[in-house]
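*Asks:* here is a sequence with its predicted model. Questions after.
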Amino acid sequence: MSESLKKETVGSFLLKVLNGTTIAIVVALIPNAILATFLKPFVANSVFCAELLHIVQVFQFFTPIMAGALIAQQFKLSPMHMVIVGGAAYIGSGAWRFVTNVTIADKTANIFQLAGIGDVINTMITAALAVLVLQLIGNKLGSLSIVFLPIIVGTGVGYVGWKILPFVSQITTLIGHGINAFTTLQPILMSILISMSFAIIIISPISTVAIGLAIGLTGIGSAAAGMGVAACAAFLVCATLRVNKPGVPIAIALGAMKMMMPNFLTTPIIGLGAALTAAISSLSIPLLGMGGTPGSAGFGLVGFVSPLAALNSSNVGILVIVLTWVVVPFVVGFIIDRLFVDVLHLYKNDIFKSKAN
């Protein structure tokens, strides 16, 4: 066993995995989060905009590879080890699938297909296993490392990750079933509970988009979910602004709420402020009859997807949408952050210091 593995604690090991994943998510998702909103209106009339939109969308599909490499970097592994961990993480992520008997241009073939960014939890598990195996092997293979490590760790651990993916994915399914139960409740209570749930999920390793699609959230439930994501972003922007450089709150406002994942998992009280902001902000959803689709449920303010879906499903105007989806969450988030820090002394803003540096 290597010396570095002996010195590593469970806590420090998990924190490095979280930090690497957080940076990867920000890097991979920000281009699409920023550019897609501006590009989509011009796609129909501009080849350049259509092509660039495809590029930023594909860029985010490589989140698992980036996560694996950056996790390995957190452990100060060599460049070769970094790409091996990245490859294993991608295999285990589920961001690809093998499809048989696909007909293309009158020809039938078996193809490999991109399938989103994959399961973040399984990506982390696979990358962590790859790091552990690399640390256990150490320098035992000598000059043969370049031959056997890609086989043992890259494809071997990747295969293990791929085989456990269906079981790990059940976590998302179970959470989805739990949230789906809220849709049977009275509209205001349903909106509050769904919104609070999505506010917490967006700063966890679970995908809000995946849950929204998995349980088919529509109508008020979808809008409430989107509001939960938006409210979490608003609260985090207000809280992080005081202890980080401008890039951090700007990234969060653009959709990188998961960069606070390590902070939330080490100091869970962060979730209380996000959930309370979401609960208050969501009251407008049933009162104004806003709705949405399964595809818009997990986005919040990213690309203004959830607000636009709410606009299309209700009789309110753009001004009301801006007030309810932007002004209210940010005002409520600011008040709650100040209440928790200055009045109740539940925490100091230092807990929002970004670990993704």
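*Replies:* The structure has been received and is ready for your questions. Residues are numbered from 1 along each chain as shown.

*Asks:* can we go C-alpha only for contacts and neighbour counts from here?
*Replies:* Will do.

*Asks:* could you pull out the strands for the protein?
*Replies:* Under the criterion DSSP state E, strands of the chain are mapped to 96-104, 107-114.

*Asks:* okay, pairing it with this:
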Amino acid sequence: MKDFFNKLLTGMSIGIIVSLIPNALVGEILKLIIPHVPILQHILDISVLVMSMLPVIIGVTVGLTFKLTPIQTASVGLAAMVGSGVVQISTEGAMMLSGIGVVINTGVTAGLAVLFVKYIGARLKDYTILLLPALTIFVPGLIGFMLLPYVRTGSGYVGVVIDQITLLQPIIMGATIAVIFCILILSPLSTIGVATVIMLSGIGAGAANLGVVASGVGMCIASYKANSLGTALAHVLGSPKIQMRNFFMKPSIALPMMITAAILGALAGVVEVTGTPISAGFGLAGLVGPLNYINLAEGGWNLHNITVMLGMFFVLPIILNIMLLRLFERKFKLITAEDYKVHIE
């Protein structure tokens, strides 16, 4: 069972990074350039489309992690798409892709599909290519689709709790929300989804974003010794979810980032770092958080706001994470560089 979840989480982590990095790299930058170079809108649209293909990519990468055959892998990808909720059907019957779906339900569906295709095995013989895709869609795919409302409701409860926290004093609120989002970004739950459901804004959104920043920067620094530079940077440029498998296997690897998040979140309440429901879950990906803070701050691109932005989003996350990682590795001996090894082969 442990090996099964290990492989499932590894596949999900890889799929998330592959699907989200293109938009994370160019999204916000293109939005600034497109008014002057409209033709670049096509590139932005493609990157958004790729994000909506996340469920299929997760299904495929999960299948590859389990070393399934090409037909089995493709079938798992289709089932994951069915159970993800990324496809919205209008009252007129039109179908459209919306967002990235419910990631945790995508994972559940992919896991069920893997169990299903492994159970079927070679039983279908020459009819495998004819029947397996359909059966995988109609059995585990449909089960995932039926679970979707319940999983989505369960995810909504997380939003309700966070919504209540926003009523606290700004410093306490900022620290608490930052820690929660630092953990959420390492889980199958969507930080963007949670933030948009409750329309998290103002200091709460700024603190949430800093929690994601703390996680991404910390995981990047911590994983550098055990991974390539490109893989380490993926934690910041893409998403810290690449560490999802390692986090579930050993939650203590996130302790330095959680403390960093608490400090940054508390400071967000002091210097009034704000954000929007969209920027709350992005961290440094695409520079969404820093740019939104500058755009919302009174005075815009003045020296004070630029200094706060550089300090809160770049300087402090790096310094705090380096200090705490050394403390937890050398003094407390609770973590090692190998704990952050990402298996992407």
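*Replies:* Perfect, thanks for sending it. These figures come from a predicted structure and were not determined experimentally.

*Asks:* quick TM-score on the pair, please.
*Replies:* After superposition, the two chains reach a TM-score (TM-score structural alignment, normalised by the length of the second structure) of 0.95; 340 aligned residues with a C-alpha RMSD of 1.3 Å.

*Asks:* returning to what we had before: switch the strands of the first structure over to TSV; also include distance to Val209 of the first structure and mean neighbour count.
*Replies:* Formatted as TSV, those follow (distance: least, C-alpha to C-alpha, whole Å; neighbours: other C-alpha atoms under 10 Å):
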stretch	distance to Val209 of the first structure	mean neighbour count
strand 96-104	17	11
strand 107-114	17	11
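
*Asks:* what's the local residue count around the residue lying closest to Asp337 of the first structure once chain neighbours are set aside?
*Replies:* Excluding the flanking residues, the one nearest Asp337 of the first structure by C-alpha to C-alpha, 6 or more residues apart in numbering is Ala239, at 6.2 Å. Per other C-alpha atoms under 10 Å, the neighbour tally for Ala239 of the first structure reads 26.

*Asks:* ok, the equivalent of Ala239 of the first structure over in the second structure - contacts?
*Replies:* Ala239 of the first structure maps onto Ala222 in the second structure when the alignment is built from TM-score structural alignment. Counting by C-alpha atoms under 8 Å, 6 or more residues apart in numbering, Ala222 of the second structure touches 325, 337, 340.

*Asks:* what is the nearest of those residues to Met95 of the second structure?
*Replies:* When the contacts of Ala222 of the second structure are compared for distance to Met95 of the second structure (C-alpha to C-alpha), Tyr340 comes out closest, at 40.0 Å.

*Asks:* the closest one - nearest residue in space that isn't next to it in sequence?
*Replies:* Spatially, and ignoring its direct neighbours in sequence, Tyr340 of the second structure is nearest to Ser223 (5.0 Å; C-alpha to C-alpha, 6+ apart).

*Asks:* does the one you found touch Gly230 like I think?
*Replies:* No - the criterion here is C-alpha atoms under 8 Å, and Ser223 of the second structure misses it with Gly230 at 10.7 Å.

*Asks:* the more surrounded of the two?
*Replies:* Taking neighbours as other C-alpha under 10 Å, Ser223 of the second structure and Gly230 compare with Ser223 leading, 24 against 11.

*Asks:* in the stretch 151-300 of the second structure, which spans are helices?
*Replies:* 170-184, 191-197, 202-223, 229-237, 244-249, 255-271, 288-296 (DSSP state H, counting those that start in this stretch).

*Asks:* separation between Thr191 of the second structure and Leu316 of the second structure?
*Replies:* Distance, Thr191 of the second structure to Leu316 of the second structure, by C-alpha to C-alpha, to the nearest Å: 22 Å.

*Asks:* relative to Leu255 of the second structure, how far out is the aligned partner of Phe264 of the first structure in the second structure?
*Replies:* Taking TM-score structural alignment, Phe264 of the first structure has Phe247 as its aligned residue in the second structure. Counting by C-alpha to C-alpha, the gap from Phe247 of the second structure to Leu255 of the second structure is 10 Å.

*Asks:* again with Leu49 of the second structure
*Replies:* Counting by C-alpha to C-alpha, the gap from Leu49 of the second structure to Leu255 of the second structure is 35 Å.
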